[in-house]
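**Student:** Requesting a structural model of the entry that follows:
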Amino acid sequence: MEPLLTARGLVKRYGRVTALNNADFDLYPGEILAVIGDNGAGKSSLIKAICGAITPDEGEIKLEGNLLNFKSPMEAREAGIETVYQNLALSPALSITDNMFLGREIRRQGFMGKWLRMLDRPAMAKIARDKLTELGLMTIQNINQAVETLSGGQRQGVAVARAAAFGSKVVIMDEPTAALGVKESRRVLELILDVKRRGLPIVLISHNMPHVFEVADRIHIHRLGKRLCVVDPKSISMSDAVALMTGAKKPPEEALAA
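**Tutor:** Alright, predicted model coming up:
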């Protein structure tokens, strides 16, 4: 099977600091790929390069074999790559519907939409409700309530639903359970598995090792600005993964070739 999304030789420097040092990356269709690494390992820079938030100094990124050169996250979104950021990137004062369609609102048909630029709110509300129901977020009763009135888990659900609704190729999730309680974290993990069942591959960046080992199909270990190895969570322990991540242990040869 050929990778859906690949990165080769990515380099990103900030003055004398090298955030990415010839980093490689592979994401296969329909999988959950966890990306783990110590603080400062370059995980965020890698993901930002893939989702268009930064432009690498060197290297190339390909989606379905096509070379990408994103200048902004909007271009990545247009290519089918959606990102759920750690801060969720939601506007608290706006409604659930408005947040799901932020930057890609649906306008009314004909004169009202084309010239007066009026929004088709009923259509947006219906799509938002359908997407939330699809992912089992039935606890949200009013689709037009402000996001600031939602719990942390519900807000995370809205962000995941938005990514699943518009991400046609890849969904990237950055620390999706970082600020959540046990019950809300469980719901988000279920949402991640629901998105996978819909056929979308997911890149999961997380420091929560039990969550990583529970849902990931493969684990990409990032160290010192590059991919150290890729391991199978079924064939390695959490303590060994942490040892690889911190440099206390050398990766096996087969993992280096992965």
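**Student:** When you work out contacts or count neighbours from here on, use the C-alpha atoms and nothing else.
**Tutor:** Fine.
**Student:** Tell me how far residue 155 lies from residue 190.
**Tutor:** Using CA to CA, to the nearest Å, we find residue 155 at a distance of 15 Å from residue 190.
**Student:** of those two, who's got more company?
**Tutor:** residue 155 (18 against 15; other CA atoms under 10 Å).
**Student:** what's near enough to touch the more buried one?
**Tutor:** 88, 147 (CA atoms under 8 Å, 6 or more residues apart in numbering).
**Student:** Find the helix or strand that residue 33 is a member of.
**Tutor:** Assigned by DSSP states H and E, residue 33 belongs to strand 32-37.
**Student:** other SSEs contacting that strand?
**Tutor:** If you count contacts as 3 or more CA pairs under 8 Å, 6 or more residues apart in numbering; DSSP states H and E, strand 32-37 packs onto helix 43-50, strand 202-205, strand 218-223, helix 238-246.
**Student:** Distance to residue 11 added to those, as JSON lines?
**Tutor:** What follows is the helices and strands packed on strand 32-37, written out as JSON lines (distance: least, CA to CA, whole Å):
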{"stretch": "helix 43-50", "distance to residue 11": "9"}
{"stretch": "strand 202-205", "distance to residue 11": "19"}
{"stretch": "strand 218-223", "distance to residue 11": "14"}
{"stretch": "helix 238-246", "distance to residue 11": "20"}
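**Student:** ok, and for stretch 101-113, which residues are buried?
**Tutor:** 101, 105, 106, 107, 108 (16 or more other CA atoms under 10 Å).
**Student:** sorry, that was for stretch 235-251
**Tutor:** 241, 242, 244, 245, 246, 251.
**Student:** pretty sure the third one contacts residue 251?
**Tutor:** Yes: counting by CA atoms under 8 Å, residue 251 is a contact partner of residue 244 at 6.3 Å.
**Student:** Walking through the stretch 101-250 of the chain, point out its strands one by one.
**Tutor:** 170-174, 202-205, 218-223, 226-231 (DSSP state E, counting those that start in this stretch).
**Student:** on that earlier part again, what does the strand holding residue 33 contact?
**Tutor:** 27, 43, 196, 201-207, 212, 215-223, 245-246.
**Student:** one more time with 6 Å, if that's ok
**Tutor:** Contacts with strand 32-37, where a contact means CA atoms under 6 Å, 6 or more residues apart in numbering, come from 201-205, 216-223, 245.
**Student:** quick one: which of those is nearest residue 72?
**Tutor:** residue 203 (18.9 Å; CA to CA).
**Student:** I'd like the structure of this one too, to check against the first:
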Amino acid sequence: MTDNKSGTHGAILTDTPPGDGEHPLVQLRNAGKSYGNVRALHGVDLAVRPGQVTCVLGDNGAGKSTLIKIISGLHQHSEGEFLVDGEPVHFTTPRQALDRGIATVYQDLAVVPLMPVWRNFFLGSEMTKGPWPVRRLDIERMKQTADEELRNMGIVLDNLDQPIGTLSGGQRQCVAIARAVYFGARVLILDEPTAALGVKQSGVVLKYVAAARERGLGVIFITHNPHHAYMVGDHFSVLRLGTMELSAERSEITLEELTNHMAGGTELAALKHELSQVRGVDVEELPEEEDLKASAAASPEGTS
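**Tutor:** Now for the predicted structure:
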């Protein structure tokens, strides 16, 4: 526990140099990761800049989880370079990444469902008061700070004493985002934040992803949903079988092109051909095979 107003992480991050504008906050150059003879990631280039949302898309097994683990410090890269503020790094623990301002919000959110919202907000970095050895939790200050920080992100909760498990999935995601921002995150990694949510709750989360960008954070938005990515993304990277298939700015690609790169236009064309052989399946309304293949082959500037 700590009596620092901004918590343990905030105290450490006060000495962390901010991005100077010349270097991306986080950058991967030809990075890769092998597990024995299995090459999970290879030749990946990625740059995360302040005030931008970098969307990383890919199907199951594309390498998204491995990418998250490298940037968050859980695993070390075995190929290429990993730079933070232009400085090569080799994180050995997630704490080292967090100390450099890289916070990850996983799908399970790392919350305790039966604990109040304010307690989850400060979980592991509680504020205390009083002399040692009879220090005690500064509950009022934690409640006030949590309420202020949530409101700064546009999140208004009537009762911070309610168990966080009673909140909707979208609200829990937003609390986790606000918590990461408060404790000094400069790079926010969001692991499939809308995967298990409905349409309305997904919209709530996307709203706060945009709010984090407006506060100057570099956001890495991991998703398999191109429509969600296109709503908030500034740069799009598509992984396929551990390699970077696409890297494009928003101005260089349309939603249709992004969807086809994500889904695999060639595979869709082959699927349409197979479906046409099945009795009772109408494929007349689907795009022509030539259109699907052409869309998949279209490579905007920056495609690798």
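**Student:** Residue 56 of structure 1 and residue 83 of structure 1, how far apart?
**Tutor:** 18 Å.
**Student:** Just want to know which of the two has more residues nearby.
**Tutor:** residue 83 (28 against 23).
**Student:** Double-check that the more buried one belongs to a strand.
**Tutor:** Yes: Residue 83 of structure 1: assigned to a strand according to DSSP: H, G, I helix; E, B strand; the rest coil.
**Student:** Using TSV, please lay out the strands of the stretch 101-250 of structure 1 together with mean neighbour count and distance to residue 17 of structure 1.
**Tutor:** Shown next, in TSV, are the strands of the stretch 101-250 of structure 1 (neighbours: other CA atoms under 10 Å; distance: least, CA to CA, whole Å):
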stretch	mean neighbour count	distance to residue 17 of structure 1
strand 170-174	25	22
strand 202-205	24	22
strand 218-223	24	15
strand 226-231	22	14
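**Student:** Residue 65 of structure 1 is nearest to which of those strands?
**Tutor:** Closest to residue 65 of structure 1 of the strands of the stretch 101-250 of structure 1, according to CA to CA: strand 170-174, at 14.1 Å.
**Student:** quick check: angle from that closest one to helix 43-50?
**Tutor:** Orientation check (axes from the mean of the first three to the mean of the last three CA atoms, to 10 degrees): strand 170-174 of structure 1 against helix 43-50 gives 150 degrees.
**Student:** Counterpart of residue 235 of structure 1 over in structure 2?
**Tutor:** If you follow residue 235 of structure 1 across to structure 2 using TM-score structural alignment, you land on residue 252.
**Student:** Roughly how far does its match sit from residue 47 of structure 2?
**Tutor:** Between residue 252 of structure 2 and residue 47 of structure 2 the computed distance is 16 Å (CA to CA).
**Student:** Would you check that residue 289 of structure 2 makes contact with residue 270?
**Tutor:** No: using CA atoms under 6 Å as the test, residue 289 of structure 2 is too far from residue 270 to be in contact (7.8 Å).
**Student:** Those two - which one has more neighbours?
**Tutor:** Legend: neighbour count by other CA under 10 Å for residue 289 of structure 2 and residue 270, higher for residue 289 (18 against 13).
**Student:** and the more buried one, what is it in contact with?
**Tutor:** Contacts for residue 289 of structure 2 (CA under 6 Å, 6+ apart) come out as residue 269.
**Student:** counterpart of it in structure 1?
**Tutor:** Checking with TM-score structural alignment, residue 289 of structure 2 has no match.
**Student:** State the distance from residue 289 of structure 2 to residue 235 of structure 2.
**Tutor:** Computed as CA to CA, the residue 289 of structure 2 to residue 235 of structure 2 distance reads 28 Å.
**Student:** do the same with residue 207 of structure 2
**Tutor:** According to CA to CA, residue 207 of structure 2 and residue 235 of structure 2 sit 17 Å apart.
**Student:** if we can go back for a sec, ok, the buried residues of stretch 101-113 of structure 1 vs residue 7 of structure 1, which is closest?
**Tutor:** Nearest to residue 7 of structure 1, judged by CA to CA, of the buried residues of stretch 101-113 of structure 1 is residue 101 at 29.3 Å.
**Student:** Tell me the residue in structure 2 aligned with that closest one.
**Tutor:** Alignment note: residue 101 of structure 1 maps to residue 122 in structure 2; criterion TM-score structural alignment.
**Student:** swap in residue 43 of structure 1?
**Tutor:** In structure 2, residue 43 of structure 1 lands on residue 64 (TM-score structural alignment).
**Student:** Quick one: neighbours of residue 67 of structure 2, just the number.
**Tutor:** 23.
**Student:** what about whatever residue of structure 1 lines up with residue 240 of structure 2, distance to residue 230 of structure 1?
**Tutor:** Under the alignment by TM-score structural alignment, residue 240 of structure 2 pairs with residue 223 in structure 1. To residue 230 of structure 1, residue 223 of structure 1 is 12 Å away according to CA to CA.
**Student:** Same check on residue 252 of structure 1?
**Tutor:** Taking CA to CA, one finds residue 252 of structure 1 at 10 Å from residue 230 of structure 1.
**Student:** cool, and residue 48 of structure 1?
**Tutor:** 20 Å.
**Student:** same deal with residue 250 of structure 1?
**Tutor:** On the measure of CA to CA, residue 250 of structure 1 and residue 230 of structure 1 end up 12 Å apart.
**Student:** where do the helices sit along structure 1?
**Tutor:** With DSSP state H, the ranges of helices along structure 1 come out as 43-50, 73-78, 96-100, 110-114, 121-134, 152-166, 182-197, 209-215, 238-246, 253-256.
**Student:** May I see the ones you listed organised as CSV, with distance to residue 63 of structure 1 added?
**Tutor:** Compiled in CSV, the helices of structure 1 are given as follows (distance: least, CA to CA, whole Å):
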stretch, distance to residue 63 of structure 1
helix 43-50, 10
helix 73-78, 10
helix 96-100, 25
helix 110-114, 33
helix 121-134, 25
helix 152-166, 16
helix 182-197, 18
helix 209-215, 23
helix 238-246, 27
helix 253-256, 23
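**Student:** tell me the most buried of those?
**Tutor:** helix 96-100 (a mean of 25; mean count of other CA atoms under 10 Å).
**Student:** hmm, who's touching that one?
**Tutor:** Helix 96-100 of structure 1 is contacted from outside by 125, 128, 143, 144, 147, 162, using CA under 6 Å, 6+ apart.
**Student:** Tell me the residue in structure 2 aligned with the fifth one.
**Tutor:** Using TM-score structural alignment as the criterion, residue 147 of structure 1 maps onto residue 164 of structure 2.
**Student:** hang on, that match packs against residue 112?
**Tutor:** No: contact criterion CA under 6 Å: residue 164 of structure 2 and residue 112 do not qualify, at 7.4 Å.
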